[in-house]
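Undergrad: build me a structure from this.
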Amino acid sequence: MENTEQIWSVSDVNRAVREIVEGSLLPFWLRGEVGSLVIHRSGHVYFTIKDTRSQMRGVFFGGAAACTKLGVANGTLIEAFGNLTVYEVRGEYQFSARQLRLAGIGDLQQRFEAVKNKLAAEGLFDPGRKRPIPVLPRRIGVVTSPSGAAIRDFLQIINRRFPNVNVRIYPCAVQGAGAAEQVARGVDFFSRTRGADVVVVTRGGGSMEDLWPFNEEVVARAVAACSVPVISAVGHEIDFTICDFAADLRVPTPSAAAELVIGRRQEMSDRLNRFEKDLHNTLNLALTRLKSRLDRAAGSFVFKEPAHLARMRRQQLDELENRLQGSAERWLLANRARLDQLAGTLTTLNPSRQLERGYAILFDPAAGKPVTTSKVAAGTRLQARLADGEMTVEVQ
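TA: Now for the predicted structure:
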């Protein structure tokens, strides 16, 4: 009797399983927690995705940049779009991701687009509403967390480029519940009091959830209604918020905002020196031409006898030269004196100089605000900011 039994190879079985698995389900969204994450130097990402009861292998070919941008790590809750595949070599099925996002980001993105479209329809983002940023403001208002990295980066640039500028900080929370309202109140404070020539709204980078207060209507409307120009420096270069669209100018980082608002003092000095040199060169060239014309006229037949007329014109020309040079020098001295006066005033008003004299600023860590009253309960622990650092003190 002939043996008709079919003998399968392992490869045959795995191939059949792959065809069944990959052909039975359409691409879908899968939600779970990342584990065993490996971002290979090839650009591919390997991981497990799990819930409280089960897990499966996952792969995201070419997904290294996307995972790095989102800050995906072990324990991150994600939503991945893709399909089931079978890796025949090991006989394992896995989820092959085509797109990745942090869990809940889809809802936030929809809210972002809804708020953006609503405010755009009202004209809050129109280019015609944008105002120019002052070239060298005397006072800079900053709305941010007083303990965040953003304000440290901002002040570092300010002190290096233009240490005498007056910076006023409105302390507020920059993420979490109530942060949007605090940011809006900070912008409104500078708008009402005219306490600054330009306002910078800033915080460091973070996830979309972290940056969400800057996507709220209350912040966008406060920025659009501010009586002085507003710069938005929220997140990193790849981050965009609705505050960016409402502001007069958007810059990618807090450091870029600092460089923009103060300009460069050395550049101003160089421009003044170039102007002085160009003015002298122009005057000397004009006087040389006039003298040459006068010399030619004095040598002509008409002026040979009345030579005293030529000498008189020469004397008048010399006097004119002296007056022009004196006027130019007085103008330059007056402007240099004004610049030095402003520098002295800014030095006096610089908060950092007050700290160097032995003063300190007390902050309530719980409230995140400076302490402005002596009515603080005994035993309360406060943070004291000094010129060279910080210390914790306790109220007696």
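
Undergrad: from here on, contacts and neighbour counts on C-alpha atoms
TA: Noted.

Undergrad: which strands or helices does the one helix or strand residue 47 maps to pack on?
TA: Assessed by DSSP states H and E, residue 47 sits inside strand 45-50. Here strand 45-50 touches strand 28-39, strand 55-60, going by 3 or more Cα pairs under 8 Å, 6 or more residues apart in numbering; DSSP states H and E.

Undergrad: how about the last one: buried residues?
TA: Neighbour-count burial for strand 55-60 flags 57, 58, 59, 60 (criterion: 16 or more other Cα atoms under 10 Å).

Undergrad: any chance of a markdown table for these, columns distance to residue 180?
TA: Shown next, in a markdown table, are the buried residues of strand 55-60 (distance: Cα to Cα, whole Å):
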| residue | distance to residue 180 |
| --- | --- |
| 57 | 40 |
| 58 | 37 |
| 59 | 38 |
| 60 | 36 |
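
Undergrad: which of the residues you listed lies closest to residue 224?
TA: Of all the buried residues of strand 55-60, residue 224 sits closest to residue 60, with 41.4 Å by Cα to Cα.

Undergrad: quick one: residue 240 is in a helix?
TA: No. Judged by DSSP: H, G, I helix; E, B strand; the rest coil, residue 240 forms no part of a helix; its state is coil.

Undergrad: which residues touch the strand holding residue 47?
TA: 31-40, 55-64 (Cα atoms under 8 Å, 6 or more residues apart in numbering).

Undergrad: first-to-last residue distance for stretch 208-216?
TA: One end of stretch 208-216 sits 12 Å from the other (Cα to Cα, to the nearest Å).

Undergrad: now the strands: where do they sit in the stretch 51-200 of the chain?
TA: Per DSSP state E, counting those that start in this stretch, the stretch 51-200 of the chain carries strands over the ranges 55-60, 77-87, 92-102, 139-144, 166-171, 198-203.

Undergrad: for those strands, which one sits closest to residue 119?
TA: Here strand 198-203 is closest among the strands of the stretch 51-200 of the chain (Cα to Cα), at 18.8 Å.

Undergrad: tell me the helices and strands packed up against the closest one.
TA: strand 139-144, helix 149-161, helix 179-193, strand 230-234, helix 254-262.

Undergrad: the structure of the following sequence is requested for comparison with the preceding one:
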Amino acid sequence: MALNTSAEAPLPVGEVSRLIGGWIDRLGAIWVEGQITQLSRRPGAGVVFLTLRDPAHDISVSVTCFRQVFDRIADVVSEGARVVVLAKPEWYAPRGQLSLRATDIRPVGIGELLVRLEQLKKSLAAEGLFALDRKRPLPFLPQLIGLVCGRASAAERDVLENARRRWPAVRFEVRNTAVQGVNAVGQVVQAVEELDALAEVDVIVVARGGGSVEDLLPFSDERLIRAVAACRTPVVSAIGHEPDSPLLDLVADL
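TA: So this is what the prediction gives:
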């Protein structure tokens, strides 16, 4: 709505700010995507402050949310992360500042994946599947090792060669499976259960080399975690490189 103003009849700053706030208030809640460029979580404070930037343009907006909103994704979101937020635009009249009050924050891309893994991790931990008192000792000199790995993979070669250098009499019962992709979980679970059913198998090793978070997803799948938790045979997780941490690492005995 146009306002009738002139040099002789201007609006006071306070009135302009009030009108702007009224217009902004009509927008309602909206979903906004951007990149977190600043993040402030003061200890003990009930509100989290962050700056959301448009990666394609030099434009940013301040965002606030209650701590419990941010805590849901705090483990996997930091400065630089891309997120979508459900927020209500707010106008702070005394300073003439626009901000967004977020009621939901969700990572996008790899961040969203990490959030789901973190939620699964907390759920399984609450059931006690990762508890230290569930860990079983490994045999000092295993006579027969069950090995689950990719066919003709570097992981298979490394395990076989290094084990035989240290214990030449050791024997292996190998199950080759897919180690990434849609078939990996079902095949790895089946292999683990088959080896666990063999009384002569002393320990089971599940092995594969490094890869992206997406490549290693099968080894954080809930079906595999529960299958390993149910094993009577000790299980060793040998997945990825040192920084990689699939959920299989947490449920395995070593």
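
Undergrad: would you turn the helices and strands packed on strand 198-203 of the first structure into CSV with mean neighbour count and distance to residue 246 of the first structure?
TA: Shown next, in CSV, are those (neighbours: other Cα atoms under 10 Å; distance: least, Cα to Cα, whole Å):
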stretch, mean neighbour count, distance to residue 246 of the first structure
strand 139-144, 24, 15
helix 149-161, 17, 20
helix 179-193, 21, 12
strand 230-234, 29, 9
helix 254-262, 21, 16
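
Undergrad: can I get the ones you listed in TSV with distance to residue 241 of the first structure?
TA: Shown next, in TSV, are those (distance: least, Cα to Cα, whole Å):
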stretch	distance to residue 241 of the first structure
strand 139-144	15
helix 149-161	16
helix 179-193	12
strand 230-234	7
helix 254-262	14
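
Undergrad: ok, so of the buried residues of strand 55-60 of the first structure, who is nearest residue 292 of the first structure?
TA: The closest of the buried residues of strand 55-60 of the first structure, once distances to residue 292 of the first structure are taken by Cα to Cα, is residue 60, at 80.8 Å.

Undergrad: could you double-check that that closest one sits in contact with residue 98?
TA: Yes. If you go by Cα atoms under 8 Å, residue 60 of the first structure and residue 98 touch, sitting 6.5 Å apart.

Undergrad: tell me, how many residues neighbour residue 116 of the second structure?
TA: 12 (other Cα atoms under 10 Å).

Undergrad: my bad, residue 178 of the first structure
TA: Residue 178 of the first structure has 12 nearby residues by other Cα under 10 Å.

Undergrad: just tell me what it corresponds to in the second structure.
TA: In the second structure, residue 178 of the first structure lines up with residue 183, judged by TM-score structural alignment.

Undergrad: now do its match against residue 217 of the second structure, distance only.
TA: Distance from residue 183 of the second structure to residue 217 of the second structure, by Cα to Cα: 12 Å.

Undergrad: then residue 230 of the second structure?
TA: 20 Å.

Undergrad: neighbour-wise, which of these two wins?
TA: Using other Cα under 10 Å as the criterion, residue 230 of the second structure and residue 217 rank with residue 217 on top: 19 against 12.

Undergrad: what's around residue 308 of the first structure, how many residues?
TA: Using other Cα under 10 Å: residue 308 of the first structure sits among 12 other residues.

Undergrad: you'd agree residue 237 of the first structure is in a helix?
TA: No. Assignment of residue 237 of the first structure by three-state DSSP gives coil, placing it outside any helix.

Undergrad: against residue 157 of the second structure, how distant is residue 232 of the second structure?
TA: Distance from residue 232 of the second structure to residue 157 of the second structure, by Cα to Cα: 26 Å.

Undergrad: right, I mislabeled it, should have said residue 68 of the second structure
TA: 48 Å.

Undergrad: one more: residue 176 of the second structure?
TA: From residue 176 of the second structure to residue 157 of the second structure the distance is 12 Å (Cα to Cα).

Undergrad: again with residue 149 of the second structure
TA: 10 Å.

Undergrad: same check on residue 143 of the second structure?
TA: 19 Å.

Undergrad: and residue 120 of the first structure? What does it align with in the second structure?
TA: Per TM-score structural alignment, residue 120 of the first structure is aligned with residue 125.

Undergrad: please name the nearest non-neighbouring residue to that match.
TA: Closest residue to residue 125 of the second structure apart from its sequence neighbours, by Cα to Cα, 6 or more residues apart in numbering: residue 131 at 7.4 Å.

Undergrad: count of residues packed around the residue mapped onto residue 232 of the second structure from the first structure?
TA: Counting by TM-score structural alignment, residue 232 of the second structure corresponds to residue 227 in the first structure. Residue 227 of the first structure: 18 surrounding residues under other Cα under 10 Å.

Undergrad: just the buried positions in stretch 172-186 of the second structure, please.
TA: Those would be 172, 174, 175, 176, 177, 178, 179, 180, 184, 185, for stretch 172-186 of the second structure by 16+ other Cα under 10 Å.

Undergrad: what's the end-to-end length of it?
TA: 22 Å.

Undergrad: tell me how far it lies from the chain's centre.
TA: How far stretch 172-186 of the second structure lies from its chain's middle: 23 Å, per Cα atoms, centre = their mean, to the nearest Å.

Undergrad: ok, residue 296 of the first structure to residue 289 of the first structure distance?
TA: 11 Å.

Undergrad: again with residue 69 of the first structure
TA: Taking Cα to Cα, one finds residue 69 of the first structure at 66 Å from residue 289 of the first structure.

Undergrad: please apply the same query to residue 101 of the first structure.
TA: Taken as Cα to Cα, the span from residue 101 of the first structure to residue 289 of the first structure is 73 Å.

Undergrad: before we move on, back to that, need the helices and strands packed on strand 45-50 of the first structure in CSV (columns: distance to residue 329 of the first structure).
TA: Formatted as CSV, those follow (distance: least, Cα to Cα, whole Å):
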stretch, distance to residue 329 of the first structure
strand 28-39, 65
strand 55-60, 69
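
Undergrad: still on that earlier bit, want to throw the strands of the stretch 51-200 of the first structure into TSV with distance to residue 347 of the first structure?
TA: Converted to TSV, these look like this (distance: least, Cα to Cα, whole Å):
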stretch	distance to residue 347 of the first structure
strand 55-60	55
strand 77-87	50
strand 92-102	47
strand 139-144	12
strand 166-171	8
strand 198-203	19
